[in-house]
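Q: Can you look at this prediction? I've put the sequence above it.
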Amino acid sequence: MTLDTPMIRLGTRGSPLALAQATEVQRRLIAAHPDLSEDGAVRVVEIKTTGDRVTDRPLAEIGGKGLFTKEIEAALAAREIDVAVHSMKDVPTWLPDGLELAAYLPREDVRDAFFSPHADSVAALPEGARVGSASLRRQAQLLLVRPDLKVGLIRGNVETRLRKLAAGEVDATLLAVAGLNRLGRAAAIQTRLSTDEMLPAVGQGAVGLEIRSDDEDTYKYIRTLNDVATETRVSAERACLEVLEGSCRTPIAALAEIGERERFHLRVLLAEPDGSAAWRTEREGPLGDALPLARDAGAELRRSAGEAFFERLADLF
């Protein structure tokens, strides 16, 4: 490399999925910008996060889903990397000062995949079956339709979870279809659950690129990768989440979609962790009204559940 050659450092977790996502960003950047084609101009930097190191407890008990991003964001703020590559469902509702989401890759399949040697669907699981999941969102939706199920903690990457399932530690588990697709493991998927059966997490299937707000040079490179439809959908889901002050302590699911004639449609679910109650709402309108519609949906659910609901969940962890 010469002194005039630009260099962009992509910070990421070290899991196989995270590395696959960062490599995709690297490939897209080089394809879009010939001046980045020189070897080493776009580098992938692995960063170990607390969420990767602590795998024996729910995220809510050790600080929330920000544990998958805070070390990467610290490296970004310290100028040790130029771009943080995130799975958007792991990104907290509020970003640190001085950082911003600059671009999104095209969104992958938002659905969850079901795996079990005993059944092909949640409904067909035996009475009292053990389902492994680290997600309160999945847990709540499972228990809404099958209160007899025993939902317990299972964390780790895709291979770890499938290995635990094969070893009989649980009777079933769920994984994001997007991650399996990005890992080239789509053929392993047993059943894809419809979004009516299992509404996805906010930002599920989307990869976001975070930069320093004052880094205009990196912004110009990264922004060319932005998928506007994904940006609109994920921004709306996160706007709803912000009103609900959502965290991994709160079972929240949301899916924004863009239909014919640029119509915006949003479905949102808020639930008790044990599936004993749930509140749902939908919004539809012009695409230009996506953010106010999403905030209005969040406000409705907040009123429906009541402030005591959020205070009680905060006290649980």
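A: Sure, I can see it.
Q: going forward, measure contacts and count neighbours with C-alpha atoms only.
A: OK.
Q: Enumerate every residue touching Leu174.
A: By C-alpha atoms under 8 Å, 6 or more residues apart in numbering, the contact list for Leu174 reads Asp112, Ala113, Phe114, Phe115, Gly132, Ser133.
Q: Now, the residues you listed that are in strands?
A: Asp112, Ala113, Phe114, Phe115, Gly132 (DSSP state E).
Q: buried set for stretch 218-228?
A: Thr218, Tyr219, Tyr221, Ile222, Leu225, Asn226 (16 or more other C-alpha atoms under 10 Å).
Q: Second structure for comparison follows:
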Amino acid sequence: MADSATLVIGTRGSPLALAQAHETQDRLCRATGRDETQFALKVIKTTGDAIQDRPLSEAGGKGLFTRELDIALLEGAIDCGVHSAKDIPTYLPEGIMIAGYLPREDVRDVFISARAARLQDLPPGAVVGSASLRRQAQVRRLRPDLAVTLLRGNVQTRLAKLESGVVDATMLALAGLKRLGMTEHATAIFETDEFLPAVGQGAIGITARAGDDRVLDLLARIVDPETGYALAAERAFLTVLDGSCRTPIAGHARLRDGVLDFRGLVLRPDGSDAREVALSGPPAEAAALGAEAGRDLKARMPADFLTL
């Protein structure tokens, strides 16, 4: 740390990443009674930010948005890293742990288009752009008559490409639009039973050095146990399926009346086939529940399901 009174928060430099880092900073200020100068932000450019011309799955998959922050953590340049939880790899480098998650935002995806009020209303052959294999596969599953193409970039870049006519429609996370104050761009909101979100969607995950008790104690004041249970189930599900940016996988857990409900979905990239699972259990067994859901799906998938 810069000094004994300062915690350095590492973040990417995109507008959404900075909004998430500022939310973390604000929560720390409120929880500790200290001002923001005690929780400095340090912007770190990641490999994922530099790649705009091809799918992340072709460049190494998950970890491209976290690798440089992990290095900064291990070198002591930052004290914690703030990430979109869905960007955090299944396996973390030795010496780094997830300290917890901030209270989760809305997990739903939104449809954005000037040509139609809903995905179902797009004319055949319309072009839908997305960087997410999960979104691409679910669109193809619902509307195999549409053209689906890669659309990379931050939220503002994707909206600009949509406005210029590069694509006819796109999908984004409602949580990101809320954090950026840009919900007016949403044409329609997908309910989760129609369009299942990504594992970790809507949650902000905070990483720290394992054993760094002072930092972990500070972060413990702002992390949310309920979100932690949900993410434990979702990430365990992903681990069993060996999920990466190369695999269209969706998963969502939520705590209701003391019971953790989980839904999972795996699709072929072309949307031609899918396998679903739904399980419930006590939150204390969240990781076991997610792992069981993953094993159930894996047992019901053809051997080549995750490779085609």
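A: Yes, it's here. The structure presented is a predicted model; accordingly, all values stated were derived computationally and were not measured.
Q: rewinding a little: make a markdown table from the ones in strands among the contacts of Leu174 of the first structure and add neighbour count and distance to Trp94 of the first structure to it.
A: Shown next, in a markdown table, are those (neighbours: other C-alpha atoms under 10 Å; distance: C-alpha to C-alpha, whole Å):
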| residue | neighbour count | distance to Trp94 of the first structure |
| --- | --- | --- |
| Asp112 | 27 | 25 |
| Ala113 | 23 | 28 |
| Phe114 | 20 | 31 |
| Phe115 | 24 | 33 |
| Gly132 | 23 | 29 |
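Q: Which one of those is nearest to Leu67 of the first structure?
A: Gly132 (20.5 Å; C-alpha to C-alpha).
Q: if I look at that closest one, how far off is Gly275 of the first structure?
A: Gly132 of the first structure sits 16 Å away from Gly275 of the first structure, taking C-alpha to C-alpha, to the nearest Å as the criterion.
Q: Now do the same contact list for the most centrally placed residue in the first structure.
A: The residue lying closest to the centre of the first structure (C-alpha atoms, centre = their mean) is Lys89, at 1.5 Å. By C-alpha under 8 Å, 6+ apart, Lys89 of the first structure lies in contact with Ala201, Val202, Gly203, Gln204, Gly205, Ala206.
Q: could you redo the last one with a cut-off of 10 Å?
A: Taking C-alpha atoms under 10 Å, 6 or more residues apart in numbering as the criterion, Lys89 of the first structure is in contact with Lys65, Pro200, Ala201, Val202, Gly203, Gln204, Gly205, Ala206, Val207, Gly208, Val234, Arg238.
Q: Likewise for Arg212 of the first structure?
A: With C-alpha under 10 Å, 6+ apart, Arg212 of the first structure has these contacts: 73, 76-79, 81-84, 96-102, 218-219.
Q: What lines up with it in the second structure?
A: In the second structure, the residue paired with Arg212 of the first structure according to TM-score structural alignment is Arg209.
Q: quick one: the alignment partner in the first structure of Gly228 of the second structure from Ala239 of the first structure, how far?
A: Taking TM-score structural alignment for the superposition, Gly228 of the second structure sits opposite Glu231 in the first structure. Distance from Glu231 of the first structure to Ala239 of the first structure, counting by C-alpha to C-alpha: 12 Å.
Q: which among the ones in strands among the contacts of Leu174 of the first structure gets closest to Ala178 of the first structure?
A: Distances from Ala178 of the first structure to these, taken by C-alpha to C-alpha, are shortest for Asp112, at 8.2 Å.
Q: Would you agree the closest one is in contact with Arg192?
A: Yes. Between Asp112 of the first structure and Arg192 there is a contact under C-alpha atoms under 10 Å: 6.1 Å.
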